[in-house]
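> Predicted structure and sequence below. I'll ask about it afterward.
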Amino acid sequence: MMAKELMVRVGYGHIACKIWGDSTKATHKFIAVHGWLDNAGSFDPLMPYFLNKERCVVCIDLPGHGLSSHLPSGIPYSKAIDVQAMRSVIRHLDWQQYHLLGHSMGAVKSQIYALSWPREIISVLNLDAVMMPHEHAAPRQNAFEAFGSQLDRFLKFRDNYSGTEREHTWEELASRWLNAVPDLGLDNFTILMERGSTKLGNGKYIFNRDAALHNVIGSLLTSRTREIFKDIQTLSHVPQLHIVSSNFGSLKKDQPKLEETMFLFLKELAKHYPNKMEVVKYGGPHHLHMSFPRDIANIVNRFLLHVAPNSSL
């Protein structure tokens, strides 16, 4: 089972994609969107258990990640930039109906995308993240002040960044990543680094991701208010699956119980989706689709069969 590469031209360069399956023959098409600082390779472990002859999965490297182009210096990354990249890929593919599969940050972007083009979406399959009202995600922080802090942090980075990536030995590369995400494991780190790093002539490595991604403008102010609850309900015709780990909060040192908050929010939201939304508290690490791909594929496949029982999904 081999994947193909696709480069979609955009104004600042290209969006790189990894395509599993034949998009011209597949009857069920999926756009897969990775998490923050990851890349399209994060879905590699899932494919042996998920892909079949009826499916095509296009895994996107979001801007500044993996093999995709970086934004011009001085332009901050944001949810809008990523959703624009997703739309550019889908317009290039000329797909009219498709599923969205997202992990972590990619799940949030998938939800925003589905709200923006709801008539094109067959289902939303989210792994360990959901777009929540600001008072749920960061109850001690005013949404507008958070936006201001993020923008100031980015401007400080812009003014001080040299533009030169630090070089690392392979061991240093792994140590730096796994110290931040210890539950990922060395094998999964190695998978991510196939697209996420470049080996230099001196034998050392640099990360491919844009250093500016550490200073993302994370809040779309209109989507971080209580109104998001009502907005998401407008997708009541679109089946949604949400799989929650037991370890998401450990990545947010200031919000150690975030996965429990997310689970309770999803259960409340599911009340408004009779027979359309399923919430599964799987447990395990945040990169659950990489660490337990067979289990996650089985959960997703069962959900898809429930959504379309007469299809070959």
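Right, received. Where do you want to start?
> contacts and neighbour counts: CA atoms only from here.
Fine.
> For the stretch 1-150 of the chain, just list every one of the strands.
For the stretch 1-150 of the chain, strands defined by DSSP state E, counting those that start in this stretch occupy the ranges 4-10, 13-20, 28-33, 55-60, 98-103, 121-127.
> helices or strands up against the second one?
When you say that, I think you mean strand 13-20. Judged by 3 or more C-alpha pairs under 8 Å, 6 or more residues apart in numbering; DSSP states H and E, the packing partners of strand 13-20 are strand 4-10, strand 55-60.
> With the third one instead?
With contacts defined as 3+ C-alpha pairs under 8 Å, 6+ apart, the secondary structure elements packing on strand 28-33 are strand 55-60, strand 98-103, helix 105-116.
> got another, please set it beside the one above:
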Amino acid sequence: MGTLSLSEYEDVSIWVPWGHISGRWYGNRKERPILAIHGYTDNLGTFDRLIPLLPDYLGVLCIDLPGHGCSSGLPPGIQYTFVEWSYVINRIMRQFKWSKVSLMGHSMGGVMGFLHTCLAPHTVDFIITIEAVLNPVGRVKDLSAYAFNIDKFVEEVERSSSSTIYEANSHTLQHFCDFLNVYTFESVPTDRAQHLLNRVMHRSQLYPDKFYLLRDNRTKFVNDFVMTPELGTEMARRIRNKPYLIIKGSDSHYITDNDYQVITILRDQNPQFEFHEVPGKHHVHLSNAEDCAKYIIPFLRQHRPPPKKEETKHRL
């Protein structure tokens, strides 16, 4: 058996009341795929380096969350919430009539998987999370940060009606790659940044040698869903005997002491729980996809094994 090809996929558009959720379905289209969900302000390009390492007997459906990548933004004036993004898992399951879901998520996408698995464990057959347990946005203690987000959200709604705003902020591709590297505290290497830029970067009509980013900036100003340590531990207790893989970047601080309390509960009551640390920062699946795959591939082969030869013949 080989591996998935990044160039061989089917574009997917999933209806939602405000528009559509955009996705790419790689590999096997005859069976239910793994649902892959990106992190906060990223898009499905976050999995570009991991996809070609995964076994090709599987399918992987990578999506852009609402307001991210090529997916529709929420109606004007509506604020994004963590819970609304989490509803996407249920919406996609209903769209494809899945009774179960296999989840893989980075950062916020991993937290969404944790939340969904806690609320509906009977619908999840396994979960893979990269650099995520509890919601880091919900740890903010400084009320001034909430006030800032409210003010910036209203400001963004007022200015978003003008497309010239984006054209005026046109820059070279190298500028955006460098900016993303700095913005993520060097978590996204400059030479990997284009994976996250491809779905939001557009060539300027005013400055043909430059580009601008077209995305819903409301996604940057979210005040929602505080996951306290007490709530986190209670959520973890609801997840038993569920194949669960967590990968942490060794140089990242997104997984904290509060997360380790949850991890301890998951490990103690779950013989199918795995936790591994690999060299890298928060976007370790982009910077060091190979080491992540060393743990993800055996996990997949164990919990979504390849079809037996006789099963394959029967399908043909």
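Looks like it came in fine. Predicted model only: the values in this text are computed from it and were never measured.
> out of the helices and strands packed on strand 13-20 of the first structure, deepest packed?
strand 55-60 (a mean of 26; mean count of other C-alpha atoms under 10 Å).
> what's next to that one, contact-wise?
Residues from elsewhere that reach strand 55-60 of the first structure (C-alpha atoms under 8 Å, 6 or more residues apart in numbering): 15-23, 26-34, 39-41, 43, 51, 86, 313.
> Ok, stretch 294-314 of the second structure next?
By C-alpha under 8 Å, 6+ apart, stretch 294-314 of the second structure touches 54-55, 57-58, 126, 128, 243, 245, 276.
> Now find how far off-centre that stretch is within its chain.
Distance, stretch centre to chain centre, for stretch 294-314 of the second structure: 24 Å (C-alpha atoms, centre = their mean, to the nearest Å).
> for stretch 118-133 of the first structure, same thing?
The answer for stretch 118-133 of the first structure is 11 Å, by C-alpha atoms, centre = their mean.
> End to end on that stretch, go ahead and measure it.
20 Å (C-alpha to C-alpha, to the nearest Å).
> Could you list the buried residues of that stretch?
Neighbour counts over stretch 118-133 of the first structure (16 or more other C-alpha atoms under 10 Å) mark 118, 121-133 as buried.
> What of stretch 287-302 of the second structure?
Across stretch 287-302 of the second structure, burial judged by 16+ other C-alpha under 10 Å covers 287-293, 295-296, 299-300.
> just stretch 12-22 of the first structure next, same as before
14-22.
> which SS state does residue 223 of the second structure fall under?
Classification of residue 223 of the second structure using DSSP: H, G, I helix; E, B strand; the rest coil returns coil.
> Apart from its chain neighbours, what residue comes closest to it?
Excluding the flanking residues, the one nearest residue 223 of the second structure by C-alpha to C-alpha, 6 or more residues apart in numbering is residue 146, at 6.2 Å.
> What is the burial count for the one you found?
16 (other C-alpha atoms under 10 Å).
> Also residue 156 of the second structure?
By other C-alpha under 10 Å, 17 other residues sit near residue 156 of the second structure.
> Verify the contact between it and residue 218 for me.
Yes - using C-alpha atoms under 8 Å, residue 156 of the second structure is in contact with residue 218, at 6.4 Å.
> wait, which of the strands of the stretch 1-150 of the first structure is closest to residue 247 of the first structure?
Across these, residue 247 of the first structure has its closest neighbour in strand 121-127 (12.3 Å, C-alpha to C-alpha).
> Just the residues contacting the closest one, thanks.
Here strand 121-127 of the first structure has contacts from 97-104, 107, 110-111, 114, 238-244, 288-289, 300, using C-alpha under 8 Å, 6+ apart.
> Having no further points to raise, I will conclude here.
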